[in-house]
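J.: Got a predicted structure plus its sequence, pasted below:
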Amino acid sequence: MEHQFHFVSGLPRSGSTLLAGLLRQNPRFHAGMSGPVGGLFNTLQGEMSGRNEYSVFITDAQRRRLLQGLFEDYYGEEFTAEVLFDTNRIWCSKLRLLKELFPTAKVIACVRHMPWIIDSIERLVRKNAFQPSSIFNYQPGGTVYSRAEGLANGDGMVGFAYNALKEAYYSEDTANLMLLQYETLTSDPAKAVKAIYDFIGEPAFAHDFDNVSYDANEFDLRAGTPGLHTVRNKIEARARRTILPPDVFCRFENDAFWREPQLNLRGVRVV
């Protein structure tokens, strides 16, 4: 393989775009928001399964080559960076497979206190009141309660990612997994970056925490959610009051399992 691949996954609204804007300051790195590779990967896996009558002609060795080749073919010569970070919430559910395909690759899972994820999404919805969001299939109706319920169910934007994160965290393949807390990234970015570089085995780089940029305005507009991937130039923690009703906030308040050392059965690195 010509590139060194790593993966960014975890929970939505937990700093993955901010992390991408920070990492890409290093000219050796490429990182971006969630892209199409995860969906292509899933589709390719499905088409090579038994549901395809011709799968009898496909060996596991061929499956491995095709899945590995997807990454090199997608990034190709257009991406000259030596180290590529592909972002998708699906990667936490593919930890065993990624370990088989890319033994030296690391998975950085971004996490955040759950009520604030719901709060962040609700803020976007209210801010863009005239534009129904792709997050809710462009449906203009609903309440904060139905939106929170939809986000949290197993197929929802938050629920799927949360379940995939738990699967990875409690699996037997955690050696290449690190959890990066949004609260650490925003309050102490130097500590977060140092931990990432140590984790992936790369030499240190002087990042500028006051001048981070990432532009995905066109994508956000098409998704009916302007500001979805907006990144402030200066990384800093900002205190605010929640806009969620107290019962909605409390519903998710105890879901941060990664904050409980006794639940970290396999010693996953949590920063």
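T.: Nice, I can see it.
J.: Going by C-alpha atoms from here, please, whenever you check contacts or count neighbours.
T.: Will do.
J.: Next, count neighbours for residue 66.
T.: Residues lying near residue 66 (other C-alpha atoms under 10 Å) number 16.
J.: what about it, distance to residue 74?
T.: 12 Å (C-alpha to C-alpha, to the nearest Å).
J.: Residues that sit against both of those two, list them.
T.: Contact criterion C-alpha atoms under 8 Å, 6 or more residues apart in numbering; residues shared by residue 66 and residue 74: none found.
J.: Against which helices or strands is the biggest helix by length in the chain packed?
T.: Once the chain is assigned using DSSP state H, the helix that runs over the most residues is helix 60-75. Judged by 3 or more C-alpha pairs under 8 Å, 6 or more residues apart in numbering; DSSP states H and E, the packing partners of helix 60-75 are helix 37-47, helix 95-101.
J.: Can you tell me which of these is nearest to residue 164?
T.: helix 95-101 (9.5 Å; C-alpha to C-alpha).
J.: Second structure follows, compare the two:
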Amino acid sequence: MSSPVAGLVNGALEQMGAASESYSFFDETKRKTICRALFDAYYADKDQPVLFDTNRHWTAKMHQLVELFDDFKVICCVRNPAWIMDSFEVIYRKNPFDYSRMFNATNRQTVYSRSEALINAGGAVGSAWTALKEAYYGEFSDRLLLIDYDILTRHPARSIELLYQFLGETPFKHNFDQVDYEESDFDQKLGVKGLHSVRKKVEFKSRRSILPPDLFAKYQDMDFWQDKTGTAAHIIAATQTSDSAK
């Protein structure tokens, strides 16, 4: 689930930006101080040395985060976009008589229009994809760790061990057979039952895609992180020829 902090920071910056009539009341130092204060206020009840804040669009805000925190890192779980689109379509078809807020009357008509709505620049998949691409090739890519879905589900213990190494934290034992999670209230309000439901056991399950072959092929080559040139990002993913973590 995404926390509201990224939205709070972005909203505050809009209010303090040049489009606001209050723009002249703020200088760069004050804007920066207010943005940091939003983090501190939201997590004031958490007396922890390390905090995880979740939002898909932090990857488009790396240039802001580096100004707010001396030591921050961004973890991104990635998967081949074709399978992400497939998963959204699976969930859509599991709710055949519930027209959710994920689509409107125009773009919900077919799998092609639904996929296009998700993958465009403002869609749930497209906006996250472009934000990640910005961070992956950006000047702060060394702060970024990508963990591939297939590797995580096939080798969860090793993947998490490598994650702790990236964070510089001491590992501890996890129970990968008891990680079920759901946000039924949130999903109910969105009209998409099961959107955030996670199976209890971390494991890889092979299945056939329900997307038309041309759609699957269209999105299959969008996993740009397979090309590791031009980035300093850390990656836990299979090579093109093996399943071993790098």
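T.: Cool, got the structure. All values derive from a computational prediction rather than experimental measurement.
J.: TM between them?
T.: After superposition, the two chains reach a TM-score of 0.91 (TM-score structural alignment, normalised by the length of structure 2), with 236 aligned residues with a C-alpha RMSD of 1.5 Å.
J.: The longest helix of structure 1: average distance to aligned residues in structure 2?
T.: Aligned to structure 2 and superposed, helix 60-75 of structure 1 gives a mean residue distance of 1.1 Å (mean C-alpha distance after the TM-score superposition for structure 1).
J.: whereabouts in structure 2 does that helix align?
T.: Counting by TM-score structural alignment, helix 60-75 of structure 1 lines up with residues 28-43 of structure 2.
J.: List the contacts of the most centrally placed residue in structure 2.
T.: A centroid search over structure 2 (C-alpha atoms, centre = their mean) returns residue 56, at 3.6 Å, as the residue closest to the centre. Contact analysis of residue 56 of structure 2 by C-alpha under 8 Å, 6+ apart lists 2, 128, 131.
J.: Just give the number of residues close to residue 216 of structure 1.
T.: Count around residue 216 of structure 1 with other C-alpha under 10 Å applied: 16.
J.: Also the one 4 residues further on?
T.: Counted with other C-alpha under 10 Å, the neighbours of residue 220 of structure 1 add up to 17.
J.: What's residue 207 of structure 1 aligned with over in structure 2?
T.: Checking TM-score structural alignment: residue 207 of structure 1 goes with residue 174.
J.: Mind checking what secondary structure that match has?
T.: coil (DSSP: H, G, I helix; E, B strand; the rest coil).
J.: Quick check: the residue nearest to it when sequence neighbours are not counted vs residue 151 of structure 2, distance?
T.: Using C-alpha to C-alpha, 6 or more residues apart in numbering and skipping the chain neighbours, the partner closest in space to residue 174 of structure 2 is residue 157 (7.7 Å). With distances taken as C-alpha to C-alpha, residue 157 of structure 2 is found 10 Å from residue 151 of structure 2.
J.: counterpart of the lengthiest strand in structure 1 in structure 2, which residues?
T.: If you go by DSSP state E, structure 1 has its longest strand at strand 4-10. Under TM-score structural alignment, strand 4-10 of structure 1 corresponds to no residues of structure 2.
J.: what packs against that strand?
T.: Using 3+ C-alpha pairs under 8 Å, 6+ apart: strand 4-10 of structure 1 touches strand 83-87, strand 107-111, helix 157-169.
J.: Would you mark the buried spots in stretch 159-172 of structure 1?
T.: For stretch 159-172 of structure 1, the neighbour count (16 or more other C-alpha atoms under 10 Å) marks 159-169 as buried.
J.: which one in structure 2 is aligned with residue 51 of structure 1?
T.: By TM-score structural alignment, residue 51 of structure 1 lines up with residue 19.
J.: sorry, that was for residue 122 of structure 1
T.: Aligned partner of residue 122 of structure 1 by TM-score structural alignment: residue 89.
J.: what's the answer for residue 189 of structure 1, then?
T.: Per TM-score structural alignment, residue 189 of structure 1 is aligned with residue 156.
J.: same question, residue 254 of structure 1
T.: So, by TM-score structural alignment, residue 254 of structure 1 is matched to residue 221.
J.: show me the contacts for that match.
T.: With contact set as C-alpha under 8 Å, 6+ apart, residue 221 of structure 2 has these partners: 80-81.
J.: For it, give its distance to residue 83 of structure 2.
T.: 11 Å.
J.: With residue 173 of structure 2 instead?
T.: Taking C-alpha to C-alpha, one finds residue 173 of structure 2 at 29 Å from residue 83 of structure 2.
J.: Which of those two has more residues huddled nearby?
T.: residue 83 (17 against 8).
J.: Surely the more buried one and residue 209 touch.
T.: Yes - if you go by C-alpha atoms under 8 Å, residue 83 of structure 2 and residue 209 touch, sitting 7.5 Å apart.
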